[in-house]
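1. Fold the following, please.
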Amino acid sequence: MRHPDTAYAGNTWHFLAGHGEQESAIACLIREAQEEAGLSIAAEDVEFVHAVHILDAPGTVPRMELVFRARAWSGEPRVLEPDKCADWGWWPADALPEPTVAYTRAAIDGIRHGRLYTAMGWT
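-> As a prediction, this is how the structure comes out:
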């Protein structure tokens, strides 16, 4: 659950995510999992599963969200950035809580249906 005062998607459920800092996407995932939730993930346990290409509104800068699956990790999720995250939870993919970030829901739906790519907001 995103913290209510965070800049993005306050009071909304979202999977672990972050922004790259001059690093590969997998290195970013490993760093963010450790920083945000205290999880240790090895690069060889990560696989790409989906991309969501988002245009929020005409004229805005599009975003590309890359989604990875960790086949294994160590640690139990903990809230380590309470200014950004209020809680962690687990749900079946077909029973996500409300509200869930739209691109999170779209990515999980795409993964469940065997698609690697979803476009949102494009005409």
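2. from here on, contacts and neighbour counts on C-alpha atoms
-> OK.
3. Now do Leu29 against Val52, distance only.
-> For Leu29, the distance to Val52 equals 16 Å [C-alpha to C-alpha, to the nearest Å].
4. for comparison, sequence B:
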Amino acid sequence: MAGHCEQENAIACLIREAREEAGLSIERQDVELVHVVHHIDRVGDRPRMGLFFRARAWSGEPELREPDKCTAWKFWDPAALPEDLVPYTRVAIEKIQNGELYSETGWPA
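-> Sure thing, here's the model as predicted:
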């Protein structure tokens, strides 16, 4: 799940996006920041910061509410992620598995 904040803090954005995109209800106290990735997609693009949160609990079953943006909701084994995963998300998941809180992708060497 991903989204852009709309005059709201990052956790409020996560809670709203989870409801809008997947029909899930998450409480603020059940959210923890697990990774930050500073990335650019291509040289010359504007840099972006991706915040990755873990929800320790939620209510509801994931439902596909934006089929034009997402084909399905599924829980994946981190060792068997789908091929078409967004590259910086793949990096973040690897780093989270290693307990690393920060990464950078797309920057020229």
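5. So after superposing, what's the score?
-> Taking TM-score structural alignment, normalised by the length of the second structure as the basis, the two superposed chains have a TM-score of 0.94; 108 aligned residues with a C-alpha RMSD of 0.9 Å.
6. which one of Leu29 and Val52 of the first structure has more residues nearby?
-> Taking other C-alpha atoms under 10 Å, Leu29 of the first structure and Val52 do not tie; Leu29 has more neighbours (26 against 20).
7. Trace that one over to the second structure, please.
-> In the second structure, the residue matched to Leu29 of the first structure (TM-score structural alignment) is Leu14.
8. three-state assignment of its match?
-> Per DSSP: H, G, I helix; E, B strand; the rest coil, the local secondary structure of Leu14 of the second structure is helix.
9. Check the gap between the closest residue to it other than its chain neighbours and Gln97 of the second structure for me.
-> Distance criterion C-alpha to C-alpha, 6 or more residues apart in numbering; nearest residue to Leu14 of the second structure, sequence neighbours excluded, is Gly3 at 7.6 Å. Per C-alpha to C-alpha, Gly3 of the second structure is found 22 Å from Gln97 of the second structure.
10. which residues in the first structure form strands?
-> With strands called from DSSP state E, the first structure shows them at 46-54, 63-70, 117-120.
11. Contacts only, for the aligned partner of the residue nearest to Leu14 of the second structure in the first structure.
-> In the first structure, the residue matched to Gly3 of the second structure (TM-score structural alignment) is Gly18. Going by C-alpha atoms under 8 Å, 6 or more residues apart in numbering, Gly18 of the first structure touches 28-29, 32.
12. List the members of those that persist in the second structure.
-> Listed in the original numbering, the contacts of Gly18 of the first structure still in contact in the second structure are 28-29, 32 (both residues aligned by TM-score structural alignment, their matches' C-alpha atoms under 8 Å).
13. Tyr117 of the first structure: which of the residues you listed is nearest?
-> Leu29 (18.8 Å; C-alpha to C-alpha).
14. okay but that closest one is in contact with Ala17, surely?
-> Yes: if you go by C-alpha atoms under 8 Å, Leu29 of the first structure and Ala17 touch, sitting 7.3 Å apart.
15. how close does the match of Gly3 of the second structure sit to Gly59 of the first structure?
-> 24 Å.
16. Kindly report the same for Trp122 of the first structure.
-> Taken as C-alpha to C-alpha, the span from Trp122 of the first structure to Gly59 of the first structure is 11 Å.
17. Also Pro82 of the first structure?
-> Per C-alpha to C-alpha, Pro82 of the first structure is found 33 Å from Gly59 of the first structure.
18. Who has more neighbours out of these two?
-> Set side by side, Pro82 of the first structure and Gly59 show more neighbours around Pro82, with 13 against 7, by other C-alpha under 10 Å.
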